[in-house]
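> Below is the sequence, then the predicted model.
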Amino acid sequence: MREIIFDTETTGFDPQNGDRMVEIGCIEMIDRIETGQTFHCYYNPERSMPNAAENVHGLSDMFLSDKKLFATGAEELLDFLGDANLVAHNAQFDFKFLNAELLLCGYKPISQFRMIDTLAIAKSKHPGAKLSLDALCSRYGIDRSHRVKHGALLDAELLTQLYIELTGGRQIGLGLAENTKRHESIASMQPTLQQVERKQFMAPREHHADADELVRHKIFIEGIENPLWTEV
């Protein structure tokens, strides 16, 4: 199963108010294993960056001034996403901006049926707890010491580890499989009641040593040096 874990950075909170996406970072997973394939791009938002947003992610007007427009790289991004499910933390936010950008340049929005929200998963597992990416990384022991500011690809990397932990960890199902195999193995070695009933036991065979055997036994015993049974 192919999944894309992704994160975005924006100029604000609402594309309906003119806010734009300025960065996206994506990580490919197949069957819960990172493949090493990533997609990362900055975009010129064609508007100024509010100070509050810049303080979060550090992306300034000057830095973004020479970056490509989203419309220029939309096809490349869609090719990478393919038809995979898309995993994000507070995914409604990221989907809202991604689809707003796609609509602006004439592409169809991505169906929310493909959306997997790690925030919703975390809420069901840890009701009442702090559920920010930072808080959840701390809960699950995920190293985020290198996260000074938000960054789409960095946050996607952290989210990949968190998603794995939220959905059972690296060894999901392994314990159950091992126990099942162990029980099957033990069961296969134990005879069933029917097998015991079918087994025919032979009557014990009577045996008496003849004269020649008795002589050879006596010679063997006498040949043993310092036998234990003679000690007092």
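That came through fine. Residues are numbered from 1 along each chain as shown.
> use CA for all of it now, contacts and neighbours both
Will do.
> Please, which helix or strand holds the most centrally placed residue in the chain?
For the chain, the residue sitting closest to the mean C-alpha position, by C-alpha atoms, centre = their mean, is Ile164 at 2.9 Å. Per DSSP states H and E: Ile164 is located in helix 152-166.
> That helix: which residues count as buried?
Neighbour-count burial for helix 152-166 flags 152-163, 165-166 (criterion: 16 or more other C-alpha atoms under 10 Å).
> What segments of the protein are strands?
Secondary structure of the chain by DSSP state E: the strands cover 2-10, 21-30, 33-42, 85-88, 115-117.
> export these to CSV and tack on distance to Leu193?
Converted to CSV, these look like this (distance: least, C-alpha to C-alpha, whole Å):
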stretch, distance to Leu193
strand 2-10, 48
strand 21-30, 47
strand 33-42, 46
strand 85-88, 51
strand 115-117, 51
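> Of those, which is nearest Lys123?
Evaluated with C-alpha to C-alpha, the strands of the chain place strand 115-117 nearest to Lys123, the distance being 10.2 Å.
> Let me see the residues that make contact with that closest one.
With contacts defined as C-alpha atoms under 8 Å, 6 or more residues apart in numbering, strand 115-117 is touched by Asn85, Leu86, Val87, Ala88, His89, Asn90, Ala91, Gln92.
> Name the nearest residue to the residue nearest to the centre of the chain, sequence neighbours excluded.
Arg170 (6.5 Å; C-alpha to C-alpha, 6 or more residues apart in numbering).
> Surely the one you found and Gln161 touch.
No - using C-alpha atoms under 8 Å as the test, Arg170 is too far from Gln161 to be in contact (9.4 Å).
> still on that earlier bit, check the contacts of strand 115-117 for burial and list the buried ones.
Asn85, Leu86, Val87, Ala88, His89, Asn90, Ala91.
> now, which of those residues sits nearest Ala74?
Using C-alpha to C-alpha, the buried ones among the contacts of strand 115-117 come closest to Ala74 at Leu86, 16.2 Å.
> In contact with Phe13, which residues?
Contacts of Phe13 (C-alpha under 8 Å, 6+ apart): Asp19, Phe93.
> try it again with 7 Å
Phe13 makes contact with Asp19, according to C-alpha atoms under 7 Å, 6 or more residues apart in numbering.
> Comparison target below:
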Amino acid sequence: MAREIVLDTETTGFDPKTGDRLIEVGCIELQDLLPTGRTFHRFVNPERLIPPDAIRVHGITDEKVKDAPKFHQIADDLIDFIGDAPMIAHNAAFDRNFIDYEYRLCGRAITGEARWIDTLKLAQSRFPGMPNSLDALCKRFKVSLVERTLHGALIDARLLAEVYLELRGGKERVLDLSSGPVGRRSAGEVAQVAVYGARPRPLAPRSTEAEQAAHIAFLAEVLKDRSLWEAYGIKAQEEAA
């Protein structure tokens, strides 16, 4: 595994080609499926009014972003944070369209579809025919939504990081070939589990001599001959003597 960036945006609408603009971007850095603690978050002045329908979704008003930097002022910081890492987004085409549109406007190279991982497509492949919105996946994977009263880029990126981990099977026990203990991965930590010593070979018998004798007597009565199991029981008694 390697470094990945979970990314989410909030916008003034659905399509940059009709004049909509990006107003918030949030990123979470992952290393080997685990958050590193590094984040990137900026509000952006969209240089246009935010429609009431969009405000009802994310709660970001014109007043809140009027003094925020314009996208070209944060573009290099965002590019530096992402680096060459793959970008993970839910319905990635939406976020990619806005990011690449803003990059074009300020003369930066676009990201291109190949660099994006779409968790919506991952979820649709794993849960065909089921609701696969971010909210639905959080509920399915028991990811807490307590802090999400409205959409927000950084909050949604944090939730998506946990969902992505679940979609990749990250909470299953992983094989650790090092000498340390085996870890169970979660969204923000590696929980330690018990480490056991080598088992003795062969394992010591758990039955008593009386139980072994009763077993031999039972076989003799039922099978009326020296069965394989009877011979094995007699051999075990001889070895224990």
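Noted; the coordinates are in hand. The structure displayed is predicted, hence computed values, not measured ones.
> Fetch the TM-score of the aligned pair.
After superposition, the two chains reach a TM-score of 0.75 (TM-score structural alignment, normalised by the length of the first structure), with 184 aligned residues with a C-alpha RMSD of 2.1 Å.
> Among the contacts of strand 115-117 of the first structure, which pair sits farthest apart?
Maximum pairwise distance in the contacts of strand 115-117 of the first structure, criterion C-alpha to C-alpha, is 14.8 Å, between Asn85 and Asn90.
> what do we get in the second structure for Phe93 of the first structure?
Phe93 of the first structure maps onto Phe94 in the second structure, with residues paired by TM-score structural alignment.
> count of neighbours near the closest residue to Met29 of the first structure other than its chain neighbours?
Computed as C-alpha to C-alpha, 6+ apart, the closest residue to Met29 of the first structure that is not its neighbour in sequence is Glu3, at 5.2 Å. By the criterion of other C-alpha atoms under 10 Å, Glu3 of the first structure has 23 neighbours.
> Glu3 of the first structure reaches Ile33, doesn't it?
No - using C-alpha atoms under 7 Å, Glu3 of the first structure is not in contact with Ile33; the gap is 9.6 Å.
> Can you tell me how far the aligned residue in the second structure for Ile116 of the first structure is from Ser178 of the second structure?
Aligned by TM-score structural alignment, Ile116 of the first structure pairs with Ile117 of the second structure. Taking C-alpha to C-alpha, to the nearest Å as the measure, Ile117 of the second structure falls 30 Å from Ser178 of the second structure.
> More neighbours: these two, which one.
Ile117 (21 against 7).
> In a strand, Arg184 of the second structure, correct?
Yes - with DSSP: H, G, I helix; E, B strand; the rest coil as the criterion, Arg184 of the second structure is part of a strand.
> Surely it and Val190 touch.
Yes - counting by C-alpha under 7 Å, Arg184 of the second structure does reach Val190; the two are 5.6 Å apart.
> circling back to that earlier point, and the match of Phe93 of the first structure, how many residues sit next to it?
15.
> Tell me the spacing between Asp212 of the first structure and Tyr163 of the first structure.
Following C-alpha to C-alpha, the distance that separates Asp212 of the first structure from Tyr163 of the first structure is 82 Å.
> Now Ile155 of the second structure. Nearest residue, chain neighbours left out?
The shortest distance from Ile155 of the second structure to any non-neighbouring residue, by C-alpha to C-alpha, 6+ apart, is to Arg148 (7.0 Å).
> how close does that neighbour sit to Val57 of the second structure?
11 Å.
> picking up where we left off before, and the helix holding Ile164 of the first structure against the second structure, how far off on average?
Mean deviation of helix 152-166 of the first structure relative to the second structure after superposition (mean C-alpha distance after the TM-score superposition for the first structure): 0.2 Å.
> quick one: contacts of that helix?
With contact meaning C-alpha under 7 Å, 6+ apart, helix 152-166 of the first structure is reached by 5-9, 23-27, 40, 118, 122, 137, 170.
> Just the buried ones from those residues, in ChimeraX syntax?
The buried residues among the contacts of helix 152-166 of the first structure can be selected in ChimeraX (16+ other C-alpha under 10 Å) with this line:
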select :5,6,7,8,9,23,24,25,26,27,118,122,137
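> Closest one of the contacts of helix 152-166 of the first structure to Ile110 of the first structure?
Phe6 (13.7 Å).
> need the contact list for that closest one.
Contacts of Phe6 of the first structure (C-alpha under 7 Å, 6+ apart): Gly25, Cys26, Ile27, Val87, Ala88, Ala156.
> Could you find the closest non-adjacent residue to it?
Using C-alpha to C-alpha, 6+ apart, the closest residue to Phe6 of the first structure is Cys26 (4.3 Å).
> from what I can see the one you found touches Ile5, true?
Yes - using C-alpha under 7 Å, Cys26 of the first structure is in contact with Ile5, at 5.6 Å.
> Now do the helices in the first structure.
For the first structure, the helices defined by DSSP state H occupy 51-57, 61-64, 70-81, 91-104, 118-125, 133-139, 152-166, 174-189, 193-198, 211-222.
> List the buried residues for the second one?
When you say that, I think you mean helix 61-64 of the first structure. The neighbour-count check on helix 61-64 of the first structure (16+ other C-alpha under 10 Å) flags Asp61, Leu64 as buried.
> For burial, what's the neighbour tally of the closest residue to Thr61 of the second structure other than its chain neighbours?
For Thr61 of the second structure, ignoring the flanking residues on the chain, the nearest one in space by C-alpha to C-alpha, 6+ apart is Ile55 at 6.1 Å. Applying other C-alpha under 10 Å, we find 17 residues neighbouring Ile55 of the second structure.
> Quickly note the distance from Ile55 of the second structure to Asp156 of the second structure.
Using C-alpha to C-alpha, which is the criterion applied here, Ile55 of the second structure is 16 Å from Asp156 of the second structure.
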